[in-house]
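Q: Coordinates for the following, if possible.
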Amino acid sequence: MHVVRYSQAFIPTLKEAPADAQVASHKLLVRAGFIRQLGAGIYDYLPLAKRSLAKIEAIVREEMDAIGGQEFFLPALHPAEIWKESGRWEVMGDNMFRLKDRKGGDYGLGMTHEEIFTDIARGELRSYRQLPQVWYQIQTKFRDEPRPKSGLLRVRQFTMKDAYSFDVDRAGLDLRYEDQRRAYEKIFTRCGLDFVAVQAHSGSMGGSESSEFMVKTEAGEDLVAACPRCRYAANTETATSRGPVAAARQGTRKDRPEKFPTPGVRTIDDLAAAPYRRPAEQQLKTLVFVADEKPVIAVLRGDDDLHEPKLQSATGATTIRPAHPEEIKALLGALPGSLGAVGVTGTKVLLDEALRGLEGMVTGANEDGFHLEGVSVPRDLGHGTFASLRTVKAGEGCPRCDGTLDVFQALEVGHIFKLGTKYSESLKATVLDKDGKQVPIVMGCYGIGVERILAAAIELHHDDNGIVWPLSIAPFQATVLTLGPEPELKAAAEEIVGALAKAGVDVLFDDRDERAGVKFKDADLVGVPIRIAVGKKGLANGQVEWKLRAGGGVELVPLGEVARKVADKVRSAA
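A: Next up, the predicted model:
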């Protein structure tokens, strides 16, 4: 319980949002006096933000402790050597902040702590009898984000709960992963988030399986494909479907591909337009990438888009990037716009699953200004390997049932990974199993973005007047204010505040010498869930005004009952 008097509090509210603020959470966190920007992607957390973040962290701790988690606090400053051991010093590239000490030693600011926790494990764990272990921390992380934006949604310094599990085998990892999944569901539910768990790409973290916990919001930068019928859900990085909505427009079958001139054609749309009139669904799109410094060719239907994480998964590469024009020219003899995989040897060719069996297709001839028609995928691209490469689109069939997929923007608030032995093998973290055999520890990793919960809650819960906090993470659960300067109103308000504090309620007491309208507007902007207003008319009848920020009208409540009513409401939302 905690009482703060508004007249003594630092709550610097603003009438206008910053000009660069695009999403609701950024606008309202600044306007309501929660944060201020220090630099690009770097924010000061003011007292209101600290109160809400502390409540989020308390919920996280309770649920982590409930599944046997033990809390650590590890350094944010890491020697380069430990990251070089795992191989990620190079993999992280420009995303990691790097610096040198006065002796010239290389260091990085931690983006995550797999290496550091594994280092502890390899130094202290010797036998299967010491397993399982579940370790976690709530700590500051750093990422040299190239395009910081959207307030706390894309930043360079942030707080993460990262947990790590250590088991002797994969059966143990499966149990720990399920424990974390259930704990995450409880955490996000308690924080007032409407979320979905989706299949995801593991990226630079590695591992065999991962799930993201996503909040549906237009402020999100991820795309999720979900089926409302069977509840299938996956990030578009891994999502599949029963195929494109429109069938491919196959052209005339030919005994062999035939070359025809296409001067000036550089894009799919160019070839679809007059005078060529080869629709995008009849074209083969050929893209060249470099995966772990080796070229790879991806081929899709002309009307489909490549999803790079799917290509990365298909190649098994640690790093992947689009090839440069000069690299493409050296490999295929032509520039983008005239590329194809027919007759290509010595280079890995991946074909999207949607291309199976297609005939009469058009592709580049690997000669600038020329294309091939009558291409048969089975006949002419038989040297390729099929893989899921395309981005799933709304309206396509669900891969699990006969429903159709919805595709929507979503914000990631948590991610869990089955790391397996990726880090224990590279860092040589082993234990003796029951048979006395030295085996690598089997690991899992589980992350939650603390500020992302804060921002996601605002994206989901706000209106034109300000934030509408869930009771569980609001900086204050109730606000008490007076509707005039009369001493009896202030005395009654003091009585209510004292009763609320005794009942364990966090209270913002608006004792300012301001008009009632100003107090109402600030209470709505800050988003305090319960508003208690003391006015002359109501008090004459022994009553005060009660209003929920989340909706509903003003209700008159007996002065002696208001503290119990607030406390009951707070308990019911816990």
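Q: contacts, neighbours, all on C-alpha from now
A: Fine.
Q: Leaving out chain neighbours, which residue sits closest to Tyr43?
A: Gln37 (4.4 Å; Cα to Cα, 6 or more residues apart in numbering).
Q: tell me which element the one you found falls in.
A: Taking DSSP states H and E as the criterion, Gln37 maps to strand 35-39.
Q: Unless I misread the structure, Gly517 falls within a strand.
A: No: per DSSP: H, G, I helix; E, B strand; the rest coil, Gly517 lies outside any strand segment and is helix.
Q: Mind jotting down where the strands sit in the stretch 151-300 of the chain?
A: 157-167, 195-199, 209-216, 222-226, 233-235, 258-261, 284-291, 294-301 (DSSP state E, counting those that start in this stretch).
Q: that older thread, what number of residues lie near the residue nearest to Tyr43?
A: When neighbours are counted by other Cα atoms under 10 Å, Gln37 registers 13.
Q: My read is that Pro558 contacts Gln543, right?
A: Yes: here Pro558 reaches Gln543: they are 4.3 Å apart, a contact under Cα atoms under 8 Å.
Q: the more surrounded of these two?
A: Each of Pro558 and Gln543 has its neighbours counted (other Cα under 10 Å); Gln543 has more, 21 against 16.
Q: Please tell me how far that one sits from Ile35.
A: For Gln543, the distance to Ile35 equals 36 Å [Cα to Cα, to the nearest Å].
Q: Please point out which parts of stretch 37-57 sit buried.
A: Neighbour-count burial for stretch 37-57, counted by 16 or more other Cα atoms under 10 Å, picks out 41-43, 45-49, 51-53, 55-57.
Q: what about it, distance to the chain center?
A: Between the mean C-alpha location of stretch 37-57 and the chain-wide mean there is a distance of 18 Å, by Cα atoms, centre = their mean, to the nearest Å.
Q: Stretch 532-546 too?
A: 45 Å.
Q: Equivalent analysis for stretch 525-536, please.
A: Using Cα atoms, centre = their mean, the offset of stretch 525-536 from its chain centre is 34 Å.
Q: Between the two ends of that stretch, what distance do you get?
A: Distance across stretch 525-536, first residue to last, is 25 Å (Cα to Cα).
Q: Need the contact partners of that stretch.
A: If you take Cα atoms under 8 Å, 6 or more residues apart in numbering as the criterion, stretch 525-536 is touched by 28, 31-33, 465-471, 474-484, 489, 492-493, 523, 543-550, 566.
Q: Now the second one, please; I'll put the structures next to each other:
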Amino acid sequence: MRLSRCFLPVMKESPSDAQIVSHKLMLRAGLVRQTAAGIYAWLPIGWRVLQKIGQIVREEQDRAGAIEMLMPTLQSADLWRQSGRYDAYGPEMLRIKDRHDRDMLYGPTNEEMITDLFRGDVKSYRDLPRTLYHIQWKFRDEVRPRFGVMRGREFLMKDAYSFDIDEAGARNSYYTQLLAYLRTFQRLGIRAVPMKAASGPIGGDLSHEFIVLAPTGESEVFYDAAFEEFDWAQEALSYDDADGLKALFEKVSTTYSATDETHDEARWAEVSPDRRREGRGIEVGHIFYFGDKYSASMGLKVSGPDGSMVTPQMGSYGIGVSRLVGAIIEASHDENGIVWPETVAPWKVGLVTMRGDDEASVQAAEDIYKKLTAAGIEVLYDDRDERGGVKLGSMDLIGLPWQLVIGPRGLAQGVVELKCRRTGEKVELSIDSALERLTA
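A: This is a model prediction of the structure:
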């Protein structure tokens, strides 16, 4: 992508109403623009990041055996009345009447709808277990939307729902999602610690939220240092290994971690003082096992192996895809701007010509741009008629993993400069060596 042709409106200064780092940098780097309180338009660079996060989430859900679908954003209030949540959910739910005076709502979550869809077509235990998911926009009418996409009203979320014939199966589905989440967050380049959590309006008595550590987090967190040494990917563990999944869950559950909501001072005192870690964190995912809370209230039954009718056990599993953009920035930035993990960066390489009026520099940049693009490398080429310092400042702000800088002096010596955004390390290489490193 040529920056001169991209809609990427960077800002020199942070807006006065932006309070936290991620909100400031998302506005300055041109990821989003607010269109109403707590509602944002995602500009091209922000949309690219959202798509990359969503794709990683999707791949790990598929790998865990979940099946993708898509449900609508608007739901009938009658479904929520069947579960008993329509009046209980609170003012965060945006309630709407259509032209026929029917009560509708903009979905904050989809337990009722997925249960209704499932009961319409699933009649036998032979159709279980199943886990269905989608990535869809949600709306919760926050009383005080703030912190940009971290506490907005409209947000993009992956929500999955499991159906099992009994509690043992439902718990295995829960453990499966626990592992899928650990693998997802590792691929996103962040460490999200699973912590025992309150279930809130979703319901149930088994719940974990995944917390990214960041000074600006809304929750105070407490955890054992063992989580810093944990093998998050657990690559040797198969999703078909029920005993291994249970052992993983038990390890997570017995190693102390909690938010301020569920913090237990007595258990905390049992953790060795040198292993206690405290800080603040941002919730980026939440998983729940709630048994038959929705299946029973909505009359979902299937025939069991002996012919008797059985109420399936359920769980739900959410990841805040749009919130993750802000959380990643909170956890990965410096005084100059964003520092994207390579897996979610909008482009891998920022290509800069220090002198746009130098024909040799421009020609070299054009040639490099074509070769990198042909090799499948995503490149943002700053071909604007701007000073070199302005271009480098923009690249630091946007935070691409690599910067390839071309200037007349270097070219005269047969070298270009390759900078790693995360470490700040700069090396001078021949053009061929730079290309080889970036395409390796």
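Q: hmm, back to that, might one say that the residue nearest to Tyr43 of structure 1 is in contact with Lys27?
A: No: using Cα under 8 Å, Gln37 of structure 1 makes no contact with Lys27, being 11.9 Å away.
Q: all helices for structure 2, in order.
A: Applying DSSP state H to structure 2 gives helices spanning 21-28, 44-63, 77-83, 111-121, 167-187, 242-254, 265-270, 293-297, 321-331, 359-374, 388-398, 408-412, 431-439.
Q: against structure 1, where does the fourth one fall?
A: So that's helix 111-121 of structure 2. Alignment of helix 111-121 of structure 2 against structure 1: residues 114-124, by TM-score structural alignment.
Q: Then the second one?
A: Counting by TM-score structural alignment, helix 44-63 of structure 2 pairs with residues 47-66 of structure 1.
Q: Name the residues that touch that stretch?
A: 10-11, 33-35, 70, 136, 138, 161, 180, 183, 186-187, 190-191, 450-451, 453-454, 472-475.
Q: List only buried entries from those.
A: 11, 33-35, 70, 136, 138, 161, 180, 183, 187, 190-191, 450-451, 453-454, 472-475.
Q: Check the mean deviation of the strand holding Gln37 of structure 1 from structure 2.
A: Strand 35-39 of structure 1, aligned to structure 2 and superposed, deviates on average by 1.0 Å (mean Cα distance after the TM-score superposition for structure 1).
Q: and the angle for that strand with helix 47-66?
A: Counting by axes from the mean of the first three to the mean of the last three Cα atoms, to 10 degrees, strand 35-39 of structure 1 lies at 90 degrees to helix 47-66.
Q: Identify, by residue count, the longest strand of structure 2.
A: Longest strand in structure 2, counting residues (DSSP state E): strand 276-291.
Q: And that one against structure 1, how far off on average?
A: On superposition with structure 1, the mean distance recorded for strand 276-291 of structure 2 (mean Cα distance after the TM-score superposition for structure 1) is 1.4 Å.
Q: Can you give the distance of that strand from its chain's centre?
A: Offset of strand 276-291 of structure 2 from its chain centre (Cα atoms, centre = their mean): 14 Å.
Q: That one - contacts with which helices or strands?
A: Packing partners of strand 276-291 of structure 2 (3 or more Cα pairs under 8 Å, 6 or more residues apart in numbering; DSSP states H and E): helix 167-187, strand 206-213, strand 219-224, strand 313-320, helix 321-331.
Q: 7 Å - rerun?
A: In terms of contacts (3 or more Cα pairs under 7 Å, 6 or more residues apart in numbering; DSSP states H and E), strand 276-291 of structure 2 is packed against strand 206-213, strand 219-224, strand 313-320, helix 321-331.
Q: Now check structure 2 for the residue matching Ala9 of structure 1.
A: Using TM-score structural alignment, the equivalent of Ala9 of structure 1 in structure 2 is Cys6.
Q: same question, Ile496 of structure 1
A: By TM-score structural alignment, Ile496 of structure 1 lines up with Ile368.
Q: Equivalent analysis for Pro487 of structure 1, please.
A: When structure 2 is aligned by TM-score structural alignment, Pro487 of structure 1 is paired with Glu359.
Q: What is the neighbour count of its match?
A: By other Cα under 10 Å, the residues close to Glu359 of structure 2 number 11.
Q: for the one 10 residues further on, same thing?
A: Look at Tyr369 of structure 2: counted by other Cα under 10 Å, it has 22 neighbours.
Q: Likewise for the one 5 residues further on?
A: For Ala374 of structure 2, the number of neighbouring residues by other Cα under 10 Å comes to 10.
Q: Against Ile368 of structure 2, how distant is it?
A: Ala374 of structure 2 is 10 Å from Ile368 of structure 2, by Cα to Cα.
Q: same thing with Val321 of structure 2?
A: Counting by Cα to Cα - Val321 of structure 2 and Ile368 of structure 2 are separated by 33 Å.
Q: Check Ser207 of structure 2 too.
A: 50 Å.
Q: now swap in Gly54 of structure 2 and tell me
A: 30 Å.
Q: Equivalent analysis for Ala198 of structure 2, please.
A: From Ala198 of structure 2 across to Ile368 of structure 2, the span is 53 Å (Cα to Cα).
Q: Arg5 of structure 2 now?
A: Separation of Arg5 of structure 2 from Ile368 of structure 2 (Cα to Cα): 18 Å.
Q: For Leu193 of structure 1, list the residues it contacts.
A: Residues near Leu193 of structure 1 by Cα atoms under 7 Å, 6 or more residues apart in numbering: Ala457.
Q: Lovely, talk soon.
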